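1. Got a predicted structure here, sequence first:
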Amino acid sequence: MKILLEIQVLRSPWIIQTFYRLFHQCRKTFAPLNLTDYEAIGRCEQEVPEYFNFASDVLDKWSQIEKERKEPSNPALWWINGKGGERKWSFEELGFESRKVANVLSGPCGLQRGDRIIVILPRIPEWWLLNTACMRTGVVFIPGTTQLTAKDICYRLLASKAKCIVTIDALAPVVDSVASQCQFLKTKLIVSESRRAEWLNFSDLLKAAPAVHNCVKTRSQDPMTIYFTSGTTGFPKMVEHSYGSFGLGFFICGRYWMNLTPSDVVWSMSDTGWIKAAIGNVFGPWFQGTCAFVHAMPQFDPKVILNVRTPSVWESGICSFLSSDISNTLKHCLSGGEPVNPEVMEQWKNQTGLNIYEGYGQTEIGLICGNMKGMKIKPGSLGKAAPPYDVQIIDEKGSVLPPGEEGDIAIKIDAKRPFTFFTRYVDDPVKTASTIRGNFYITGDRGSMDEDGYIWFMGRSDDVIISSGYRIGPFEVESALIEHPAVVESAVVSSPDPIRGEVVKAFVVLSPSFTTQDRKKLACELQDHVKKVTAPYKYPRKIEFVEQLPKTITGKIRRSELRNKEWGQI
């Protein structure tokens, strides 16, 4: 396949969070499977089947089509590591390997249907195999970013009651440091060429595993995966999705927003710990028979194939590095995670002749709205509602607001909850119920809608910080800060940033014994401390030392006052 484009981007790898790099070799009119039925289901025009399993009902059917028609011609998964390593698997080969992994899970790992497994792997093929193998066995797949610390991993193991964890050499000692505290953890599986005491070796077990495995028959509402997502209070919530909401729910996204066909190749640069990886490099492309391209990139390469990424990367000056023949090969560009600056969109359009199609969604319900291929783009807008959602802007009483007025972005629920919704916040029925206001699901975001139905994002209605596409809860950062002896209390809010949209800022009240210390050095010390205690992307990039924090009469910190102070400085 032709490499489309070379550019140079000097940014740290975590900024390259999402979304999709999409490039086509050619366009073919090819309609395998009964995609019409899946589209009707996705639009809620047809009933969700009682039984559905993405591995057997989609992947295995593409495998059959490969053998019968020799199409699609591209592999199902194409992985490179930037160091000469490369793997290409057809749908048939993906099925063969994933069945062996399914036998590893149900055999040596001792996992049964309904058990939970935490998978913390970088962008390596084993992540895709384990994801698919969990579908085949009915094991609940729980991905995690490799930036998780010992505290993060311990919390996730305890909260999820996971019986197995899979990770790499670098994180194995971290897991070992907390494993004794996690009474539900029974099996540790390492993806490594080396051997480690008390760990099963993935490669060894895979070689010995039989290739015959019968996929379990799963109901559409059976639990399939759990994602941890940050909130404003407490630790991250567990968002549970079913085989229907996850497997069937992303058909519309891949068909219309990503605009995929079997002859395409798509590149999603999301970290494997986030739902965007599932949308962009699993369900979105594979439903359409599209090749999922994966570049491991342990460190961001100065020369990469460019298509789509988060706004913080668009805004890093990449347009000046574009090849002049891009329009001959690059067909579709997408972005998500945070709004793209209209000036950047215009610069990209002038340079390439291509639009950036923004999308907006969340872990709980997937794609909410987007700019679909062929739709008129209004720079700064997130597009129109995506099927099957009826998106409205409502007030605090649940009344629909007229065009142009700011309110809560919500999704109308008619007779029943859309099947594309998450099933619940695990072990938190109160939080699950709190997402509903009258006949609406509340996204937690603020925005407005114009007379043409385009959605305009205004910001979060709670205290969650979205920086370069990462959701960061203030509680997690404040909890990390308070563990440092210099901190009496702190308040964390968002602060404007020209590249990341917003960043984490901490207002810190110091202990008397630290007030005379050098503030600059102390700020660096606190930042390093947070990086060690929790995932590094959460650390406060700005720290301001204050005598006291604004509070309500009941003693609650008034973060809104601090946030307004920050954003009032723009």
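-> Received the coordinates, thanks.
2. can we go C-alpha only for contacts and neighbour counts from here?
-> OK.
3. if I pick Y389, what's in contact with it?
-> By Cα atoms under 8 Å, 6 or more residues apart in numbering, the contact set of Y389 is I368, I411, K412.
4. three-state assignment of it?
-> Secondary structure for Y389, judged by DSSP: H, G, I helix; E, B strand; the rest coil, is coil.
5. how close does it sit to H295?
-> Distance from Y389 to H295, counting by Cα to Cα, to the nearest Å: 33 Å.
6. just to revisit the earlier point, ranking the contacts of Y389 by neighbours, who comes first?
-> I368 (24 neighbours; other Cα atoms under 10 Å).
7. following the helix or strand hosting that one, which helix or strand shows up next?
-> For I368, the enclosing helix or strand under DSSP states H and E is strand 366-370. Moving toward the C-terminus from strand 366-370, the next helix or strand (DSSP H and E) is strand 384-385.
8. what's the following helix or strand after that next one?
-> Downstream of strand 384-385, the first helix or strand assigned by DSSP H and E is strand 391-394.
9. buried residues in that next one?
-> V391, Q392, I393, I394 (16 or more other Cα atoms under 10 Å).
10. I'd like to check which residues are in contact with the last one.
-> For I394, the contacting residues are V400, L401, G407, D408, I409, A410, taking Cα under 8 Å, 6+ apart as the criterion.
11. Quick one: buried ones out of these?
-> L401, G407, D408, I409, A410.
12. What is the nearest of the residues you listed to L185?
-> Distance to L185, by Cα to Cα, is smallest for A410 among the buried ones among the contacts of I394, at 38.5 Å.
13. check which helix or strand covers that closest one.
-> Under the criterion of DSSP H and E, A410 resides in strand 407-412.
14. ok, structure two:
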Amino acid sequence: MACITSMILSKASAFRALWPLRLSSSRSFSKWQLALAAQNFSGYESIQAQYKPEVPEYFNFAKDVVDSWAEAEKEGNRPTSPALWWVNDQGDQVKWSFVELSHVSKKAARVLSEQCGLQRGDRVIVILPRIPEWWLLNVACMRTGTVLIPGTTQLTAKDILHRVQTSKARCIITDQVLAPAVDTIASKCPSLEFKLIVSRNHREDWLNFSDLLKLAPAKHDCAVTKSCDPMAIYFTSGTTGTPKMTEHSHASHGLGLGVNGRYWLDLTPSDIIWNTSDTGWAKSAWSSVFAPWIQGACVFVHSMPRFEPTPVLEALSRFPITTFCSAPTAYRMLIHHSLSSYKFHSLKHCVSAGEPMNPEIMEQWKTKTGLDIYEGYGQTETVLVCGTFKGMKIKPGSMGKPSPAYDTQIIDENCNMLPPGKEGDIAIRIKPTRPFCLFTRYTDDPERTNSTVRGDFYITGDRGMQDEDGYFWFVGRADDVINSAGYRIGPFEVESALIEHPAVVESAVVSSPDSIRGEVVKAFVVLAPDYISRDPEALIKELQDHVKKVTAPYKYPRKVEFVPHLPKTISGKIRRNELRKAEWGKA
């Protein structure tokens, strides 16, 4: 259940703020924001023509977006749907309008600035589950100019220690579940001065955020922040090594994610979006905070601690959710769970990101729901890089076309742009002008930051190719691509072929040493329950033959190993580098 503070402040519609709101001085952004929300587009070309963001010298999302939409609500210029709509399995609900969010976040900002003495630029780690306070503290940190560092609730004490020590955070905010873990490592963190707990219960040596919030006044002067000032630091998921601290400015997400909200998510102030991403990752910033609220849309939140098909399908059926955003793994779980028996009366737009979407999943979802899945590609370091937008032809398996936020190209090692059909590095042009919606740096790590630059380009670390129609196709992380007897093979192609076989629940494809070919394709496969008792040699042959029929025969896995599970990061991404290192360690 949500903390009692949320329930009291949001009970039904009784709470309404009647105080005057100060409008942002950067009215140029407010006008652009409202114009963007109202834009209509008919296809990819119109998107490219319409996208003309304005980046003022000074910008603060709390003041220039949240408070602007609050003012629009007061003037009757926004639909009556809430800004945040939170539910849980027990039937509790919290609904905050932008007016209410503006009011309560000012109180929260007073707690951070007065009770904790936090100042502009101080770093604050927030590790909370899907409760309203997480969204509240996002806005409060922006109001105070402190730098938010979100963390997933799956972090261990060791993970938290690494994050606090690496970031030099002054404050950590969490709940009663993770507070004991924080206490075990706090003495090893000299920078850590304040611990706030979001809970009905008190804990020794912790400030109780809920109590302080009730007592805090609702008047707060928003910090004056430049568009280029640091706003948040996101730890990457660590698919290729130690998680990096990826720094974003007030503009890069607060303004830059407008391209996600309007063109990929297709949001307007009348829409209600549900993004199932965990609060610890940049994907929540994408689709649960900035993109929806730039558009004035409602963010729907279900408090479920983990993704479960039944409550997800029931919520999509019960609530007027118009836009659904989830990972390919989630869609895969849903299509195998009586999907056809549910009716989604309000749902009109589905998107996916985080990892490549297998074409067969898209086809099954379309067959069972009548809805397409629009793919998006980006990174913790970026906003949307490529996507399939409304009005575009969907090519299953493709990432879509470059978003208007960037000049995205496929290049070789000498920074030459490659023709259609040629595999290369997915890169974003950063010279002569670096896009405002690209990350600022890897915090306190100039060497890693500089390593991403090659000539005039930021190198994403991903490999891909572009077809004759301008669609981009993902091949794999640069380290994941397999070079076997002169053939370059992307793991995604082989994994997509394998998942079409009913025996395969999921798979991971990596290179394995071979005395003749140098390296060959090896597939680690998690089997469906009905196939576990099958003869392994016969099943391996069956899977190999299947891949040869589905894709080019040279790509088939010459080695197959059945495993009970695959190694994954905290965010759920497969750690292929771990499997690859184990394979080559045997050589």
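-> Sure thing, it's come through. The structure presented is a predicted model; accordingly, all values stated were derived computationally and were not measured.
15. ok so, going back, Throw the contacts of Y389 of structure 1 into a markdown table and include distance to F141 of structure 1, thanks.
-> Shown next, in a markdown table, are the contacts of Y389 of structure 1 (distance: Cα to Cα, whole Å):
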| residue | distance to F141 of structure 1 |
| --- | --- |
| I368 | 23 |
| I411 | 27 |
| K412 | 29 |
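16. still on that earlier bit, can you redo the buried ones among the contacts of I394 of structure 1 as CSV with distance to R437 of structure 1?
-> Formatted as CSV, the buried ones among the contacts of I394 of structure 1 follow (distance: Cα to Cα, whole Å):
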residue, distance to R437 of structure 1
L401, 15
G407, 13
D408, 11
I409, 12
A410, 9
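17. With respect to V304 of structure 1, which of those residues is nearest?
-> Nearest member of the buried ones among the contacts of I394 of structure 1 to V304 of structure 1, counting by Cα to Cα, is I409, at 36.0 Å.
18. tell me, the helix ranked longest in structure 2 lands on which residues of structure 1?
-> Looking across structure 2 with DSSP state H, the single longest helix is helix 536-550. Using TM-score structural alignment, none of the residues of structure 1 align to helix 536-550 of structure 2.
19. The helix or strand that that helix is followed by - contacts with which helices or strands?
-> The helix or strand immediately downstream of helix 536-550 of structure 2 is strand 559-562, counting by DSSP H and E. Contact partners of strand 559-562 of structure 2 among helices and strands, from 3 or more Cα pairs under 8 Å, 6 or more residues apart in numbering; DSSP states H and E: strand 518-527.
20. mind checking how far the strand it packs on is from the chain centre?
-> Averaging C-alpha positions (Cα atoms, centre = their mean, to the nearest Å) puts strand 518-527 of structure 2 29 Å from its chain's average.
21. Over to stretch 283-303 of structure 2?
-> Per Cα atoms, centre = their mean, the displacement of stretch 283-303 of structure 2 from the mean C-alpha position of its chain is 11 Å.
22. Could you give the number of residues near the aligned partner of K214 of structure 2 in structure 1?
-> Taking TM-score structural alignment, the alignment pairs K214 of structure 2 with K207 from structure 1. Counted with other Cα under 10 Å, the neighbours of K207 of structure 1 add up to 13.
23. Same check on S479 of structure 1?
-> 18.
24. Return the residue of structure 2 aligned against it.
-> Under the alignment (TM-score structural alignment), S479 of structure 1 maps onto no residue.
25. Pull up the gap between S479 of structure 1 and S494 of structure 1, please.
-> With Cα to Cα as the criterion, S479 of structure 1 and S494 of structure 1 are 16 Å apart.
26. Pick out the residue closest to the middle of structure 2.
-> Closest residue to the average C-alpha location of structure 2: K283 at 0.9 Å, with Cα atoms, centre = their mean.
27. separation between that residue and S191 of structure 2?
-> Between K283 of structure 2 and S191 of structure 2 the distance is 28 Å, computed by Cα to Cα.
28. mean shift of the next helix or strand after the strand holding A410 of structure 1 relative to structure 2?
-> Using DSSP H and E, the helix or strand that directly follows strand 407-412 of structure 1 along the chain is strand 424-425. Aligned to structure 2 and superposed, strand 424-425 of structure 1 gives a mean residue distance of 0.5 Å (mean Cα distance after the TM-score superposition for structure 1).
29. what's the matching range in structure 2 for the helix or strand just after strand 424-425 of structure 1?
-> The helix or strand immediately downstream of strand 424-425 of structure 1 is helix 429-433, counting by DSSP H and E. Matched against structure 2 by TM-score structural alignment, helix 429-433 of structure 1 falls on residues 446-450.
30. dump the residue contacts of the residue of structure 2 sitting at the aligned position of S90 of structure 1.
-> Using TM-score structural alignment, the equivalent of S90 of structure 1 in structure 2 is S97. Applying Cα under 8 Å, 6+ apart to S97 of structure 2 gives the contacts A70, S81, P82, A83, L84.
31. In contact with the last one, which residues?
-> Yep, that's L84 of structure 2 we're talking about. Contacts of L84 of structure 2 by Cα under 8 Å, 6+ apart are V94, K95, W96, S97, P132, C298, V299, F300, V301.
32. Run a quick neighbour tally on the fifth one.
-> Counted by other Cα under 10 Å, the residues lying close to P132 of structure 2 total 24.
33. if we can go back for a sec, which residues sit in contact with the nearest residue to the residue nearest to the centre of structure 2 once chain neighbours are set aside?
-> What sits nearest to K283 of structure 2 in space, not counting adjacent residues and going by Cα to Cα, 6 or more residues apart in numbering, is S277, at 6.3 Å. Neighbouring residues of S277 of structure 2 by Cα under 8 Å, 6+ apart: K283, S284, S326, A327.
34. Provide the secondary structure category for the first one.
-> Using three-state DSSP, the structure places K283 of structure 2 in helix.
35. For it, what is the corresponding residue in structure 1?
-> In structure 1, the residue paired with K283 of structure 2 is K276, using TM-score structural alignment.
36. how near is that match to D301 of structure 1?
-> Remark: distance between K276 of structure 1 and D301 of structure 1 (Cα to Cα) = 21 Å.
37. now swap in V503 of structure 1 and tell me
-> 24 Å.
38. now do P418 of structure 1
-> Between P418 of structure 1 and D301 of structure 1 the distance is 41 Å, computed by Cα to Cα.
39. hmm, back to that, what range in structure 2 matches the strand holding A410 of structure 1?
-> Going by TM-score structural alignment: strand 407-412 of structure 1 matches residues 424-429.
40. In contact with the counterpart of T146 of structure 2 in structure 1, which residues are there?
-> T146 of structure 2 maps onto V139 in structure 1, with residues paired by TM-score structural alignment. Taking Cα under 8 Å, 6+ apart, we find V139 of structure 1 in contact with L111, Q112, R113, G114, D115, R116, I117, M224.
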